[in-house]
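Trainee: have a look; sequence and predicted model below, questions after that.
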Amino acid sequence: MIASFFTLCCRPSREGRLEFVSRTMLKATLRIGDLKTFDPAVRDCSIAIGESYIRPFQHKSLESLLLKNSDQWFFVIRERQRVADEFGTNPIATANASADQLRQSYQQCMHWPLDFVVIEAARRGPRLQVRAGHIGSLPIYFHVEERTRTVTLSWDFVDFLGTSRAIDAEIIAHHLSMRTFYSARQPCAGINLPTAGATLYVDRSETSFEYGSLDPFTRPCTYKTWRLM
């Protein structure tokens, strides 16, 4: 029932309108402990980090890049400015980079004119950041398992229904009445959907989320920071 509900209800825009989203991005399971021990490696059409993985959706309108060095790495999947000729034949581009090159490339990604999702990881901590694009039209649900410090990301809400979860009655009531409000909250408690420009931060002990700034080309604002439960 909940899965069917999500095929109809999509994220609200800043003005409260429902936006129907049909495009997809990636699926990933990332254990914080793996980020300290293992380097990311491209295997076929996915990225492996120990037992953790990132599986970008293969589509001619999307492109993926993994940039890394010995201390940190980031992965971006984004909408292409020019559509590729062939469907599903786009490999994950990967390269080693200095800290300065990594920083410069990251900033370029933040100013990408189309939508994107960036996953950034550092060995020290270890720590993980997931950043949604400033358009925010591509769905990427997430859940953080506090006991194992594992982050699950997916464009498909059905992937999160394996475990029984409490229902957020307030959110469901707003959707059914077609009076949605701008929020990352979803009908199942503990499952969230990053809004435009939002940032999820996870390390060994802390989990936090920041809503994006109204200015799409600035860092997320801090006045709407909340701790995930």
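Mentor: Great, that's in hand.
Trainee: every contact and neighbour count from this point should use C-alpha atoms.
Mentor: Fine.
Trainee: Ser205: neighbour count?
Mentor: 11 (other C-alpha atoms under 10 Å).
Trainee: quickly find the element holding it.
Mentor: Applying DSSP states H and E as the criterion places Ser205 outside every helix and strand.
Trainee: list the contacts of it.
Mentor: Arg149 (C-alpha atoms under 8 Å, 6 or more residues apart in numbering).
Trainee: which SS state does Leu67 fall under?
Mentor: strand (DSSP: H, G, I helix; E, B strand; the rest coil).
Trainee: at which residues are the strands of this structure located?
Mentor: Secondary structure of the chain (DSSP state E): strands at 26-31, 41-43, 46-49, 52-56, 62-68, 72-79, 93-96, 116-122, 127-132, 141-145, 150-154, 199-203, 207-210, 225-227.
Trainee: out of the ones you listed, nearest to Leu8?
Mentor: Closest of these to Leu8 is strand 141-145, at 15.5 Å (criterion: C-alpha to C-alpha).
Trainee: ok, now how distant is Phe160 from Val151?
Mentor: Distance, Phe160 to Val151, using C-alpha to C-alpha, to the nearest Å: 12 Å.
Trainee: got another, please set it beside the one above:
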Amino acid sequence: MLKASIALTDLAFDPHWDGSAVCFGDSRIAPFAHPALETLLVRTDGQWFMAVRERRADGGAPVRRLDVDAAEFEQRHRECLLWPLDYLMVEAAQAGCRVKIRAGVFGVLPVYARTGDDRLELSWDAGDLTRVPTALDIEIASHRLALHTMYSARQLAVGIVMLTERASLSLEPGKASHHYPPPASDTQPAPPRAADAWLAEFAAHLREAIDARPFIADRAAIELSGGMDSATVACGLAAIKRPHASLGILLEGETRVPQLRRRGAIVERLGLHDHNVEIAALPPSLDLRPVPGRPLGFNQEYYLEACAALWDQAAALGCDRLYTGVGGDELFPDYRHELSSEGEAFDVQRERAHRTAVDRLLTPRAREAARSLHCFGAPASPVPATSLAAQACRAADIARRGLWPVNPLSDPYLVRFCHQLPVEQRRGRALMQRYLQAKLGEDTFPAGYRKETFEQVFPDLIAANAAMLAGQLRECALADLGLVDVRGVMDLLDAVATRRERVPTAVLVSFLWLERLARQLG
């Protein structure tokens, strides 16, 4: 939500707004300039804070500067800490040249930090912080290669941290510390109620999540895959306001026809202006050579080429807000005590296949690191960690195009409501399916609906590019770092190219992306 270069000694100077940033001495804090956001600078004797936050539906000035007494300073500070949408705060004490950075609960556009002697660099674009030589964190890389989902302050580059939701980073001369928040409270079952009551409350929570922010129809676009998550957001928007544009990536293979039918029905029934791209025309790049001037982040969107084309279309249409279905996969979990023995057996088989593929790839050193219980993960949060990680994969690329991502299904109040549902409302997303049938008709998402996925994209793509990959992997950065065995890499590449197996493909794709990052960090 901001970029900053701060020398701690400059904190002794009074801050001022220069029209685009808060400046003090030679230091500068520049908010992400966007109509969805507002900036607040509050000063009192000896201290000040700056907040960049999502604008509420009732609106506010893009930038406000206030000089206040100590009592009002505390009031404004508390108001920012309790802000109902996402925010980032920079708090400064001039005496002692101390600064604290705080993040809000939503994690929409996370900020990365690099600290050094008397200096702090902040950016929502991790690539800004890797333009200087940076080493790969071996332990984090080992977990990533093993496909372990992690949401953590600690990142793939040594010395760079991400402010996770509700976390803070404190600095004073010669000292820096990162503080995680307390974990979110455990989910408790909700009191019983009639099926229609569950449906009405789900619709109400979705409405509140959408209604919290300003909305201008011809400046809003929605990602519409044809799946239940994005369709739910589209219906939620249409129930309140009419979105202007829908954007979607069209798949190949056996899921293409049902995807086209469903997207067509949703677009027609909600009156959307639809735009799409073909995944076959914009497949993921497998070229391991870093692209000059386009550094990778630490949480990568694997289908960036096709997604970027959609986001460019949204920007060309004059849109500045992008509504997504991120978070839908996490709304209706199956808890361990609810799993059947058949489901547990399937999970065990999948885990065994996954472990075999990982063991084929990693060196003994990396296997040991990946099997260790990591103690650096952020605590349980009101927004599920996998939703936060998904947002981190895409947000910077979306923001570079002047778009602000809005993820209603990641709203913490909607998440808590759905997690408290009885099993019959959660299993198979039953409640969401009923909501969609009420809005779109029972034919759109009937019983037995099968989710569209990208799972066939990479096996065929890798098979077509196996010779190129084999040539580029004669020199392997991750092998030089002692993380992967080159023979294991080639065996895995051959297995995917010849048999198109799902688990080896996932392991290989994760390796290929990390190999490209390792070459970039160099």
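Mentor: That came through, no problem. Note that the coordinates shown come from a computational prediction; the quantities given were computed from them, not determined experimentally.
Trainee: which residues are common contacts for Phe160 and Val151 of structure 1?
Mentor: In contact with both Phe160 of structure 1 and Val151: His143, using C-alpha under 8 Å, 6+ apart.
Trainee: about what we covered before: right, so of the strands of structure 1, which gets closest to Thr180 of structure 1?
Mentor: Nearest of the strands of structure 1 to Thr180 of structure 1, taken as C-alpha to C-alpha: strand 141-145 at 17.6 Å.
Trainee: corresponding residue for Leu122 of structure 2 in structure 1?
Mentor: Matched by TM-score structural alignment, Leu122 of structure 2 corresponds to Leu153 in structure 1.
Trainee: count of residues packed around Ala41 of structure 1?
Mentor: For Ala41 of structure 1, using other C-alpha under 10 Å, the count is 15.
Trainee: actually Phe57 of structure 1, sorry about that
Mentor: Count around Phe57 of structure 1 with other C-alpha under 10 Å applied: 19.
Trainee: how about Arg360 of structure 2?
Mentor: Count around Arg360 of structure 2 with other C-alpha under 10 Å applied: 20.
Trainee: burial measure for the spatially closest residue to it that is not a sequence neighbour, as a count.
Mentor: The spatial neighbour of Arg360 of structure 2 that comes closest, neighbours along the chain excluded (C-alpha to C-alpha, 6 or more residues apart in numbering), is Gly488 at 5.2 Å. The tally of other residues near Gly488 of structure 2 (other C-alpha under 10 Å) stands at 17.
Trainee: same thing with Ala316 of structure 2?
Mentor: 11.
Trainee: if we can go back for a sec, go through the strands of structure 1 and name the closest to His174 of structure 1.
Mentor: Proximity to His174 of structure 1 (C-alpha to C-alpha) singles out strand 141-145 among the strands of structure 1, at 19.0 Å.
Trainee: quick check: that closest one compared with structure 2, mean distance?
Mentor: Strand 141-145 of structure 1 differs from its equivalent in structure 2 by a mean of 0.6 Å after superposition (mean C-alpha distance after the TM-score superposition for structure 1).
Trainee: structure 2: matching residues for the longest helix anywhere in structure 1?
Mentor: The single longest helix within structure 1, with elements called by DSSP state H, is helix 99-110. Counting by TM-score structural alignment, helix 99-110 of structure 1 falls onto residues 70-81 of structure 2.
Trainee: ok, now stretch 205-213 of structure 1?
Mentor: Aligned by TM-score structural alignment, stretch 205-213 of structure 1 falls on residues 174-182 of structure 2.
Trainee: before we move on, back to that, and the match of Leu122 of structure 2, how many neighbours?
Mentor: Around Leu153 of structure 1 there are 27 residues (other C-alpha under 10 Å).
Trainee: which non-adjacent residue is nearest it?
Mentor: Nearest to Leu153 of structure 1 is Phe142, by C-alpha to C-alpha, 6+ apart, at 4.5 Å.
Trainee: right, I'll leave it there.
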